[in-house]
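**Q** Using only what follows, build the 3D model:
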Amino acid sequence: MTNTKQLKITKLFRKGAAAKLPEDCDEVQEEIQQLEQKLKEKQDELFQLQRNSYRHKVSPPKKKPDTFIRPQKIVLNNSVENLRRSLELISMLSGTEVQSYVANDHCCIVFHLQHDSEFVVKHGLRIDMKSGVNEVSKSSLPLGFNLNAVMEDFDNVMMPDCLGAIRKALVAYYDRLDQYEALKKLVNIEATLFKIIDGSHIEVSFTAHSDMEPEDEQITVVLMLDYRVYDIRPKTITFKEMDLPEGAAEALKEQCTVFKRKPLRKAFKEAFITGIGPYKLTQQIGPRPKSPVRRPKRARAPRQQYNNDDTFRPEDCSEHSDDNASDN
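**A** Here you go, the predicted model:
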């Protein structure tokens, strides 16, 4: 009975080994092979990643510096600031600045003057353009400035040549006034000065004497200087000839030719004070007596309070030492 059971089990195993595989088994095998291939590829990728990570740890790559991009606001602010500085430089060099402009409405022009002054001097014009004709509606020109004399040569105030002529006339205006004040300081006692507001007409009244005549014989000279709107030197030099002796007017005119070449103060000084002309300013200003220069006081040594001073001084005890030495 035992043998029979053993034979049956063997048959069963043989039958199972000889049994045919199902048809889907080939497909499963192919799928398994594909999965194994993918697994191998993933393992290779993992190996490469691990290898690269170890390599980066050993020698980390250098980071490229990021390119700096300026913010647009900073760029615009710098551009505006540079433009403002350029405009200030142009206005300083040319002396003319367009402060505001609105098409078909108005234009404001500012003239900057660089003459010697304690304060910044500038003048402006507001030109009205609404009516189609450019007209000066408002201005801050100095007192007595003759704008009409400038505009006689121009039809349009907006032309650059016209604006340049206005500034040239302003420079001449202040230059004449400065020359007048300098002459006034020179002859504030010996002469009387008069001028109209813009300095285009100046009169200098003074007493003069001739080297060829006695000192008692003096004449009163009224020198008249006339300037045009652009002039810093007199256009015409004349004298009031009422009280002048015969031939004096011609001699004075010859003597005053220096006024055409030099500023008013230097010309008057050279013509009537230090020059070689026949007529001299009476009581002319020579070298003023210099006030005596006070010598600085020498610093006196402080008084010694011997009662309260315990400083050792060899000279104070030398005699006493000699006496002691002689006694010994």
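**Q** going forward, measure contacts between C-alpha atoms and count neighbours the same way
**A** Fine.
**Q** how would you label residue 221: helix, strand or coil?
**A** Recorded secondary structure, residue 221: strand (DSSP: H, G, I helix; E, B strand; the rest coil).
**Q** so what's residue 168 closest to, chain neighbours aside?
**A** Of all residues not flanking residue 168 in the chain, residue 230 sits nearest, at 6.5 Å (C-alpha to C-alpha, 6 or more residues apart in numbering).
**Q** do the same with residue 103
**A** Residue 103's closest residue in space is residue 129 (C-alpha to C-alpha, 6+ apart), at 7.9 Å.
**Q** cool, and residue 195?
**A** Using C-alpha to C-alpha, 6+ apart, the closest residue to residue 195 is residue 202 (4.3 Å).
**Q** let's see this one next to it:
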Amino acid sequence: MPHLKKQLKITKLFRKGATNKHPEGCDELQEEVQKLEQKLQEKQNELFQIQRNNCRKKASFPKSKETPFVKPQKIVLTSSVETLKRNLELMSMLTGVEVQSYVADDHCCVVFHMQHEASSIVKHGLRIDMHSDGNEISKSTMPLGFNLKAVVEEFDKITRPRCLGAIRRALVAYYDRLQQYEALKELVRTEADLFKLLDGSHIEISFSAQSHEEEEDEHIQVTLMLDYRVYDIRPKTYCFKENELPEGVSEVLRQQCSVFKKKPLRKAFKEAFMNDVGPYRLVRQFGLRREEQQQKRPKRFRPNKNNYNNDDTFLPEDCTDQSDAEHYSE
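**A** Have a look, this model is predicted:
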């Protein structure tokens, strides 16, 4: 019986404990505990991911970082300078004008490259003083007699590209006129007298002419005068000395010389006064003799004694034998 009572007491105690209420504030503590457990779980997951990533990095080989390529400045500068030099050489070849040196407010040196037929390279230069607004030439190497003043006076500044181009064009015309003059001089070396100014702006051709329509006409002395401007390669005007010509002949010759404005000097003179295009032609005093000298003379026959068939040289012994044979036959 005592054991039964004790057992009953224990069950009563349990029943009493089951029916007891939790103290106040316990729910709040439970919520905080749950939150802390949740944060702990999150931190454990983060730690796991970090450890996992570290293991992956150790397993994979480290990748080398690609350094960006930096082009050396020296190579870039050298390439740019060489390209600029080639462009300048090309421009000087095409235009014939090269700025050799330039110093602001001091001077400017310009070189003109000539490209006509010559035995050597021809260049001409100007040194322009920049103190006077670029309109004063301190030094120049222009050819003899070249009228630089006539070209420059048309422009305000010599350093302008149009002015430099005009000087180059005048130089080309200058050499072209001289070449035409030399070609004509070679054509009529003995038949005509030639005179020109240094720059070839005025040329006089004196020669004897005769009308091929009437062979009995006397020779007339003709002096043809050609005038060129500084940029011209064909004569701007042409005329004759009137006091040397009979009446009416000057007009005929003027019409006959119209070809001088279309063709070079040598071709024009040859067509006008040597090809019988017009009524008057050049009297060639030594032309025939010179042509005969140019013809090939017949070669003097020289027998070849080594070949009997080609040898017709007179030999006295052969003649004697032949005469003796004829004498004996008679």
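**Q** picking that back up, what secondary structure does the residue nearest to residue 195 of structure 1 sit in?
**A** strand.
**Q** Equivalent analysis for the one 3 residues further on, please.
**A** Assigned by three-state DSSP, the conformation of residue 205 of structure 1 is strand.
**Q** so where do the strands sit in the stretch 1-150 of structure 1?
**A** 96-102, 106-113, 121-128, 135-139 (DSSP state E, counting those that start in this stretch).
**Q** Take the ones you listed and lay them out in a markdown table including distance to residue 321 of structure 1 and mean neighbour count.
**A** Shown next, in a markdown table, are these (distance: least, C-alpha to C-alpha, whole Å; neighbours: other C-alpha atoms under 10 Å):
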| stretch | distance to residue 321 of structure 1 | mean neighbour count |
| --- | --- | --- |
| strand 96-102 | 89 | 14 |
| strand 106-113 | 82 | 20 |
| strand 121-128 | 80 | 18 |
| strand 135-139 | 94 | 14 |
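**Q** what's the closest of those to residue 55 of structure 1?
**A** Of all these, it is strand 96-102 that lies closest to residue 55 of structure 1, at 67.8 Å by C-alpha to C-alpha.
**Q** average gap between the closest one and structure 2?
**A** In the superposition against structure 2, strand 96-102 of structure 1 averages 0.8 Å from its aligned positions (mean C-alpha distance after the TM-score superposition for structure 1).
**Q** Tell me what angle that strand forms with strand 121-128.
**A** 30 degrees (axes from the mean of the first three to the mean of the last three C-alpha atoms, to 10 degrees).
**Q** so what does strand 96-102 of structure 1 touch, helix or strand wise?
**A** Counting contacts by 3 or more C-alpha pairs under 8 Å, 6 or more residues apart in numbering; DSSP states H and E, strand 96-102 of structure 1 is packed against strand 106-113, helix 160-186.
**Q** Throw these into a markdown table and include distance to residue 83 of structure 1, thanks.
**A** Output for those, formatted as a markdown table (distance: least, C-alpha to C-alpha, whole Å):
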| stretch | distance to residue 83 of structure 1 |
| --- | --- |
| strand 106-113 | 18 |
| helix 160-186 | 22 |
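**Q** between these, which gets nearest to residue 45 of structure 1?
**A** strand 106-113 (76.9 Å).
**Q** And the contacts of that closest one?
**A** 91-92, 95-101, 120-130, 167, 171 (C-alpha atoms under 8 Å, 6 or more residues apart in numbering).
**Q** Mean distance between it and structure 2 after superposition?
**A** Mean deviation for strand 106-113 of structure 1: 1.0 Å (mean C-alpha distance after the TM-score superposition for structure 1).
**Q** and the strands of the stretch 1-150 of structure 1 as CSV, adding distance to residue 2 of structure 1?
**A** Formatted as CSV, these follow (distance: least, C-alpha to C-alpha, whole Å):
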stretch, distance to residue 2 of structure 1
strand 96-102, 127
strand 106-113, 132
strand 121-128, 137
strand 135-139, 141
